[in-house]
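Peer 1: Predicted model and sequence below, questions to follow.
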Amino acid sequence: MAHTIVIGAGQAGAALVARLRTRGEEGPITLIGEELVPPYQRPPLSKAYLLGEMEQPRLFLRPESFYADHDITLRTGARVTGIDRAARTVTLSDGETLAYDRLALTTGSHPRRLPEAIGGDLPGVLAMRTLADADEMRPYLRPGNSLLVVGGGYIGLEAAAVAAKSGMKVTLIEAAARILGRVAAPETAAWFRDLHRAHGVGIIENTGLTRLLGEEHVTGALLADGREVACDVAIAGIGIAPATELAEAAGLTLDNGIATDLRGQTSDPAIWAAGDCASLPYRGQRIRLESVQNAIDQAEAVADNMMGAEADYVPKPWFWSDQYDVKLQIAGLNTGYDRVVTRPGEGAAVSFWYYCGDTLLAVDAMNDPRAYMTGKRLIEAGRSPAADQVADPATALKALLTA
């Protein structure tokens, strides 16, 4: 029987192997992950887990017994160093070689690191990507300590929110003109800037980092404008990059990640890819969707196609972020927008609707789940309500769906 190997034991890898068994795959399945623990949820790492509100076992996507019960060989603490496409084998760091008939790459992504030349390798300079990162951060999370966050994207803002809630003094610096510059409209950025400042977070925009300070441990930062900021710990929230090293070394086609077709196959028909590491065609462009839901949906679609479904994967982009008592829900992709329409919600709720011409592209909804769900349904149906209707709070959301 065909042996399926899945490299990368994150959300996508776990979803893929479970789906194969659900679909009736009888051949051997091996899931390989570098971390020592079973596949786990990442979003709670920078929120509930970091705050001590969730214990480690609750992070796990499934009990460890699930894999044995479903005849899935889970190899934790194992690193794949190479893929031989001609021989259809993978080699582990200890020299062991495993043969495959079908291979799936769900290798995810790596956090971008601050350069060593400016102190990025100092102790106390952390990322917020893995369980080990969160465990390293937890001891610092107490009143009286200070945190420096480098980068004003959602990762940095979430880390700032948790630290501020814990009583830490938080300073966030962003080299670009504003926070959320690559991912959100000025309206959304301004809303979150005000939210964080109301919670005592110092936000410094349009100011780069010259270097981190300290010898045996980070103690602060020298900014491009000459200011110094003291800190007990620093988090680099400067984005992520797809983990494509194995694919590149194996000669697979790369294009904004591991290039796949709509069914998840790479340039080698025996190799598939899903999750943060994979890019796919979407509305005339090639995209990667860095979200939990896409990792699950895309991985399950790949599993189905491995089993012969021959069905294109149609992504339905949506994302979320939790900061303080605010839940941000995002539907769609805002790439190419030329205007933003603001819709007030109940109380402090608000949503921002992105348009390109008359076409609705995306919605950012803050504590407004009804606006989010309405926008999501409209975008998935390819429908675009008139912008003036959206902006008018007298127009019921339900009416937008029937207009």
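Peer 2: Arrived safely, thanks for sending.

Peer 1: Only C-alpha atoms from now on, for both contacts and neighbour counts.
Peer 2: Fine.

Peer 1: In contact with the nearest residue in space to Pro369 that is not next to it in sequence, which residues?
Peer 2: Excluding its sequence neighbours, the residue lying closest to Pro369 (Cα to Cα, 6 or more residues apart in numbering) is Gln329, at 7.3 Å. Gln329 makes contacts with Trp318, Phe319, Trp320, Ser321, Asp364, Ala365, Met366, Asn367, Pro369, Tyr372, as judged by Cα atoms under 8 Å, 6 or more residues apart in numbering.

Peer 1: and the comparison structure, right after this:
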Amino acid sequence: MDPKRPVDGLRVLVIGAGSAGLLMGQVLKKAGIDVAVFEQDESPTARPQDWSFGVYWAQDRIQECLTPELNALIDTVQTDPSYRHHEASVLPIYNGVTGELLRALPAPHAIRLRRRPWLQLLRTGLDVRYGKRLASITTTDDGVSAAFEDGTTEHGTLLIGAEGAHSVTRAWLFRSSPADGALQRVPISAFAALTTLPAPTALALRAMPSTWFIAIDPRGVFTFAALHDCAPADPAQWTFMVLLTWPADEPDEQAALARDSDRLLDKMRAMAEPLAFPFDAMVRGIPRGTKSWYTDQMNYWLTKPWDGRGGRVTLAGDAAHALTFHRGQGLGNAITDAAELQTHLRAMKAHTREELTRAVAKYEREVWQRGRDVVAQNRENTLALHDWAQVTRKH
């Protein structure tokens, strides 16, 4: 297939149809720029596991990225569509063993969004193509070409790699010094499940002052729970996202947990035994056979400036700043990326290649500084939350 070259104006190729890629698609479309989004998954439902995102500080910037029509639909993709964000909302942090409230972090107008309907909303009006796994990138005099594993090639003025922490685009940008683009690891293991729970536990969680919260205990175990879907009339059919993290196990134990889901769930239940209600019940109530996610150590990438080949290739989202998740800042930073790019796109007068190159350069300068700062802060926070002495000292 011949590359599709822009005849008039600009064309942007976005790699990755997650939040970062689709938000970039929306702001480019709003700017009147031809944009296509390429996703390696075969369909929007190819990944069976769902989850939810918290937006704790970037809510106003969502408004910048989306049209009024899409902004009006955001409440419908919340984990609880009846919830209305407000100035006094907080993220509670409890002592998991005693149940004592350690602190209530201000989170004015915080919301949580269900991944699948959120991405469906973001796909509205965009040209999204599935089954497109990026194979290689080539820069040309008039732009950039992306070759995909299915044998097709696309050409554009700019390519934005937004395909997540394991970004092929980032690896290409740093191919002359691979270590500079490689993920680093934090010795913290993680478990997550989207699960139903017995009705009494579900009702107790729904009755908490906030339907998302954190519990920390002296062993260095971090527990997080959030309501995911409360649409069914029967509380036993509601779903919750339950997440635990802890100092990484020895390699043999990591390997055993990775291959044996029953052993993994048994370990989570044992970890929950010392916890107060409802923290213990929400872990011990996870049914056997529930699909779960496990990683032996968490990844991050400390943002470094990249050579975008004269404004032809850049990064966004986790590809630009892969974070550990304990501060819940992944989606907020993806939103900020798109909003920052839009700020510079608005300054374009004639939509020339030169103007787009300048807009990308300004965008990158902001992302490089913010990305480095936020990744470092998140790594420090992840380690601190598993050190009881640090938790209590800050408390």
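Peer 2: That came through fine. From a predicted model like this one, the values you see are computed outputs, not experimental measurements.

Peer 1: After superposition, what's the TM-score here?
Peer 2: Between these two chains, after superposing, the TM-score reads 0.43 (TM-score structural alignment, normalised by the length of structure 2); 237 aligned residues with a Cα RMSD of 5.8 Å.

Peer 1: Return the subset of the contacts of Gln329 of structure 1 lying in strands.
Peer 2: Within the contacts of Gln329 of structure 1, residues falling in strands by DSSP state E are Trp318, Phe319, Trp320, Ser321, Asp364, Ala365, Met366.

Peer 1: So for the third one, what's the nearest residue that isn't a sequence neighbour?
Peer 2: Among residues not flanking Trp320 of structure 1 along the chain, Gln329 sits closest, at 4.5 Å (Cα to Cα, 6+ apart).

Peer 1: give me the element the one you found is part of.
Peer 2: Following DSSP states H and E, one finds Gln329 of structure 1 within strand 326-332.

Peer 1: buried residues in the helix or strand just after that strand?
Peer 2: Next in sequence after strand 326-332 of structure 1, counting helices and strands by DSSP H and E, comes strand 339-344. Of all the residues in strand 339-344 of structure 1, those buried under the rule 16 or more other Cα atoms under 10 Å are Val340, Val341, Thr342, Arg343, Pro344.

Peer 1: contacting residues for the second one?
Peer 2: When you say that, I think you mean Val341 of structure 1. Contacts of Val341 of structure 1 (Cα under 8 Å, 6+ apart): Phe352, Trp353, Tyr354, Tyr355, Ala387, Val390, Ala391.

Peer 1: now with 6 Å?
Peer 2: Phe352, Trp353 (Cα atoms under 6 Å, 6 or more residues apart in numbering).

Peer 1: any idea how far it lies from Val326 of structure 1?
Peer 2: Going from Val341 of structure 1 to Val326 of structure 1 by Cα to Cα, to the nearest Å gives 20 Å.

Peer 1: Skipping adjacent residues, who's closest to Cys61 of structure 2 in space?
Peer 2: Cys isn't right for residue 61 of structure 2; it's Arg. Ala339 (6.2 Å).

Peer 1: Sorry, wrong one. I was asking about Trp212 of structure 2.
Peer 2: Closest residue in space to Trp212 of structure 2, ignoring its immediate chain neighbours: Ala226 at 4.1 Å, by Cα to Cα, 6+ apart.

Peer 1: Could you identify the helix or strand that succeeds the helix or strand hosting the one you found?
Peer 2: Element membership for Ala226 of structure 2 (DSSP H and E) is strand 222-229. The C-terminal neighbour of strand 222-229 of structure 2 among helices and strands, as given by DSSP H and E, is strand 239-247.

Peer 1: got the angle between that following strand and strand 222-229?
Peer 2: If you take axes from the mean of the first three to the mean of the last three Cα atoms, to 10 degrees, strand 239-247 of structure 2 sits at 170 degrees to strand 222-229.
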